[in-house]
Every structure is written in C-alpha cells, then in structure tokens.
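Peer 1: My questions are about this predicted structure, shown below with the sequence.
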Amino acid sequence: MNLNLLPWNNWPLQIESTKINQNFLKLPQMIPGNLLSKGTPILFVLLWSTGFIGAKLGMPHAEPMTFLSLRFLIAICFLVPLVWWFHAPWPSNPSDWLHAGIVGSLVHGGYLGGVFVAIKGGLPAALAALIVGLQPLLTGILAGPLLGEMLTRKKWMGLFLGFLGVWMVVSEKLPEENSFGMDSIFFASLALVSITLGTLYQKRFATKLDIRTGAV
C-alpha cells in the first residue's frame, strides 16, 4: 500500500490553501478607508474623461448602441467577479430592482447613448465634454426644489470653477467651422438631462442600493 496516497498526507496543503482563500476574501476589508475615499474620485475622473476619447476612437468603426453594448458586456465581465469578491448585496425587493433599472437607463442609456450618438453625428468630443460638463451646475440648480438640498456659496463657487476649468481645457480644441448638425447638439443635451435626472433620481430613491451591484 502506497502511504503517499493516503488523504491525510494532503491535509497541510489543503489547510494552507483554505487560509489563502480566506485571506484573499478579506483583502477588501484590509484596504484603508481613507485610501478608498481618496482613490475612488480619482479613478472616477480618469474613467469619465477617457470615455470621450474612447467614443471618438470607436465611433468610426461601429454604431453607437453596438459599441455601448460591447462595452457594457466587457464591464459586466469585470464587475460580477468584483461583486462576488466584495460580497456585495443584491437588491432585495422588486422596487429596488426597478429603481436600479431607472437609474441605469438614465445614467448609462440616456447619458452614454446621447454622447455616443452625438459624437457619431460629428460633434467634437471636446464640445460633447463641455456640454455634459454642465451637469454639476444643472444638478445643483435642481437639487434645491427637487431634493430640498440648498448649496452653499462655496459649493456654488466650486461648481462654477470646475466648469470653468473644463471650458479652459477643451475650448482650444473646438473646431472653428461646424461639421455637425443641430441633431448632435440635441443628443448631447439629452445626455446632459439624462445624467442629471439619473443623479437626482438615485439620490431620491436609490440611496440604499449597493453601488457595486447597482453598477452591474
């Protein structure tokens, strides 16, 4: 009888493997909270800004909704393992699923769809970024009557300076001659309205949803 084949000979390896898996699952809790709070906005800005570049590069080769469908499919392939890793809770009742669907339709469907269709129609990516860059200002204007949140003078100044910074960056890249029609402006404006309403709706009805599963 070969004693090396006995099951308890592999127990140390199995125990060590179990410890590694448990430590791997605990990695999210090991990340310092201040690192997450400071790193998440930076990551958001990088992903948000590069979206216009991706749209400009991809639109000559694909239809807007086809491009977005592939983009969402790739994103799901990354997000689902992250949801499992973080043990993030899914919506627990039909109303939460409905709220998540409405927010997703506005923020992802209306906003991204409008931007991509506008750029496909010839709107420069810089001008598209400038139009949707009005979103913080528009949200601040509507947050008072819709959510009862009044912004302080410092916050208004910060929003204005933020938009001014966007304008200073993209203004030099705007074309002197228009190579696009009013339909492109319409879809870019639709994107602006969609992400604004989506943000306000999420604040009003979907604050209890976990952002990780909500993104899926």
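Peer 2: Sure, I can see it.
Peer 1: When you work out contacts or count neighbours from here on, use the C-alpha atoms and nothing else.
Peer 2: OK.
Peer 1: can you tell me the helix or strand for Leu71?
Peer 2: No, residue 71 isn't Leu; it's Arg. If you go by DSSP states H and E, Arg71 is part of helix 64-86.
Peer 1: quick one: buried residues of that helix?
Peer 2: 64, 67-68, 79-80, 83 (16 or more other Cα atoms under 10 Å).
Peer 1: thinking Met150 is in contact with Gly144, fair?
Peer 2: Yes. With contact defined as Cα atoms under 8 Å, Met150 reaches Gly144; the gap is 5.0 Å.
Peer 1: Show me the helices in this protein, by range?
Peer 2: 11-25, 27-30, 33-58, 64-86, 94-104, 113-120, 125-132, 135-147, 153-170, 182-205, 211-215 (DSSP state H).
Peer 1: With respect to burial, which of those scores highest?
Peer 2: Highest mean neighbour count among those (mean count of other Cα atoms under 10 Å): helix 113-120, with a mean of 26.
Peer 1: this is the comparison structure:
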Amino acid sequence: MNVLLSVAFVICWSSGFIGAKLGAGSADAVTILMWRFLPLALVLGAFAVVRARAAWRGLTARDLLRQCVIGALSQSGYLLTVYYAIQLGVSSGTTALIDGTQPLVAGALAGPLLRQYVSGRQWLGLCLGVAGVLVVTSADAAAARGVPLWAYAVPFLGMLSLVAATFLESRARRTVAPSVAMTIHCGTSAA
C-alpha cells in the first residue's frame, strides 16, 4: 500500500506545473488548487480512518499544529504562488526553474539556521546555480510581452515558503508518520 501511495504522490506532485499551465487559462489559481487538494484530502482521510488509525495515536495538539503550518507553507504557499505566477504569464518552465532553486537557498541557509556549514566549493556551486537561474529568468522576462516584472518574484516567494516548511520540519522534535503528515497537509491545503 505504501508503494501505491508513493506512486500516487509522485504523480500528483510532478503533474503540478502541467496542471497549472493547462488550468491557468480557464480558472483561478485558488479554484484549481482546491480541486487538486480536495479529492486527495478525502482519499487520504478515508485511508487514515480505515487503515492508518494507529499512526495517529500519541499526536499532540502541537504536532498537529506544526503539520498544519508545514502543509500551509509547503503545499498552499508553494503551489499557490506557482499557479498564480503562471496565471500572470510567467512561463511554466521559468517558474519551475525559479522554484528549482529551493535546494540552493536551503543549502545557503543551512549554516545560519541549522549549523550545517557549506564549504567554499559548495558556495561556488550555489552561486553558479543562482547565476544560471538569473540569466534564464532575465532572458524570459525580456522576451515576455505583457508580463509584469514583479510576477517573476511570485514563484520566488513560493520557493521561500517551501524552504521555510523544510526548515520547520527539520527542527521538529518528533517524527510524524508520512501518511499522517500528508493527510494533514492536504486537508489544510484543501481548506
């Protein structure tokens, strides 16, 4: 069952940019995301009631609140900005590229926030990666007609939201079962 849930997660997550591009012309970003998360939250909720009840035992209100915040940041905050940027006219490829800098930003912030320091060689790689994103994004912004420049900051904000969720999760004292975390994240995002 875990393999099926993992495959479903990968399909749902990786189809996001395609769904955003297809849906941006016909519906608002919030509506698209509601229809993305509501069925998934219902399926995960049913699974939680029928098969994963034991995984919910022992969760405190603090655990639940932390997972709600992580879900709001990692799914709602991240995906809403991705869909909104595409709705504004930023190409899905550029949006994906900007959001793909998440590991670069997380690596740069790992030292100050987690005391996991980056070597000089790693900093060089991080800077080259950011420079590449800036070159491609600048070229896309120059070629785009009718897309406001501030629209390119929208996926960057989403990427920062995902970074914040990553650090919040890494600082948790207690590990929550993935099936429970995903149910809470999707329920929060659906709401």
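Peer 2: Looks like it came in fine. Keep in mind that what you see is a predicted model, and the values were worked out from it rather than measured.
Peer 1: Please state their TM-score.
Peer 2: Superposed pair, TM-score by TM-score structural alignment, normalised by the length of structure 2: 0.75. Supporting alignment: 172 aligned residues with a Cα RMSD of 3.3 Å.
Peer 1: ok, back up a step: can you add distance to Leu27 of structure 1 and give the buried residues of helix 64-86 of structure 1 back as TSV?
Peer 2: Below are the buried residues of helix 64-86 of structure 1 laid out as TSV (distance: Cα to Cα, whole Å):
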residue	distance to Leu27 of structure 1
Pro64	37
Phe67	34
Leu68	32
Leu79	16
Val80	17
Val83	13
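Peer 1: out of those, who's nearest Lys208 of structure 1?
Peer 2: Nearest to Lys208 of structure 1 out of these is Val83 (Cα to Cα; 16.3 Å).
Peer 1: I'd say the closest one and Arg212 touch.
Peer 2: Yes. Counting by Cα under 8 Å, Val83 of structure 1 does reach Arg212; the two are 6.2 Å apart.
Peer 1: Show me what Val193 of structure 1 lines up with in structure 2.
Peer 2: Alignment note (TM-score structural alignment): Val193 of structure 1 maps to Leu160 of structure 2.
Peer 1: For its match, give me its contacts.
Peer 2: 78, 102 (Cα atoms under 8 Å, 6 or more residues apart in numbering).
Peer 1: hang on, the earlier thing: of all the helices of structure 1, which one is nearest Glu176 of structure 1?
Peer 2: Nearest of these (Cα to Cα): helix 125-132, 11.8 Å.
Peer 1: State the span of structure 2 onto which that closest one is aligned.
Peer 2: Taking TM-score structural alignment, helix 125-132 of structure 1 hits residues 92-99 over in structure 2.
Peer 1: Could you do stretch 92-101 of structure 1 as well?
Peer 2: The aligned range for stretch 92-101 of structure 1 is 59-68, by TM-score structural alignment.
Peer 1: how much space between the residue of structure 2 positioned farthest from its centre and Val136 of structure 2?
Peer 2: Centroid-distance maximum for structure 2: Gly120 at 28.2 Å, with Cα atoms, centre = their mean. Here the criterion is Cα to Cα, to the nearest Å. By it, Gly120 of structure 2 lies 25 Å from Val136 of structure 2.
Peer 1: Can you give the distance from the match of stretch 92-101 of structure 1 to the centre of its chain?
Peer 2: Relative to its chain's centre, stretch 59-68 of structure 2 lies at 19 Å (Cα atoms, centre = their mean, to the nearest Å).
Peer 1: Please apply the same query to stretch 28-43 of structure 2.
Peer 2: With Cα atoms, centre = their mean, you get 14 Å for stretch 28-43 of structure 2.
Peer 1: Pull up the aligned stretch in structure 1 for it.
Peer 2: Under TM-score structural alignment, the counterpart of stretch 28-43 of structure 2 in structure 1 spans residues 63-78.
Peer 1: How about residues contacting the matching stretch?
Peer 2: Stretch 63-78 of structure 1 is contacted by residues 58-59, 112-113, 116-117, 120, 216 when judged by Cα under 8 Å, 6+ apart.
Peer 1: Could you identify the most distant pair in these?
Peer 2: Going by Cα to Cα, the pair spanning these furthest: Lys120 and Val216, at 25.7 Å.
Peer 1: Would you mind getting the average deviation of stretch 70-80 of structure 1 from structure 2?
Peer 2: Once fitted to structure 2, stretch 70-80 of structure 1 is off its aligned match by 1.3 Å on average (mean Cα distance after the TM-score superposition for structure 1).
Peer 1: ok, now how distant is Ile119 of structure 1 from Thr66 of structure 1?
Peer 2: The gap separating Ile119 of structure 1 from Thr66 of structure 1 is 14 Å, by Cα to Cα.
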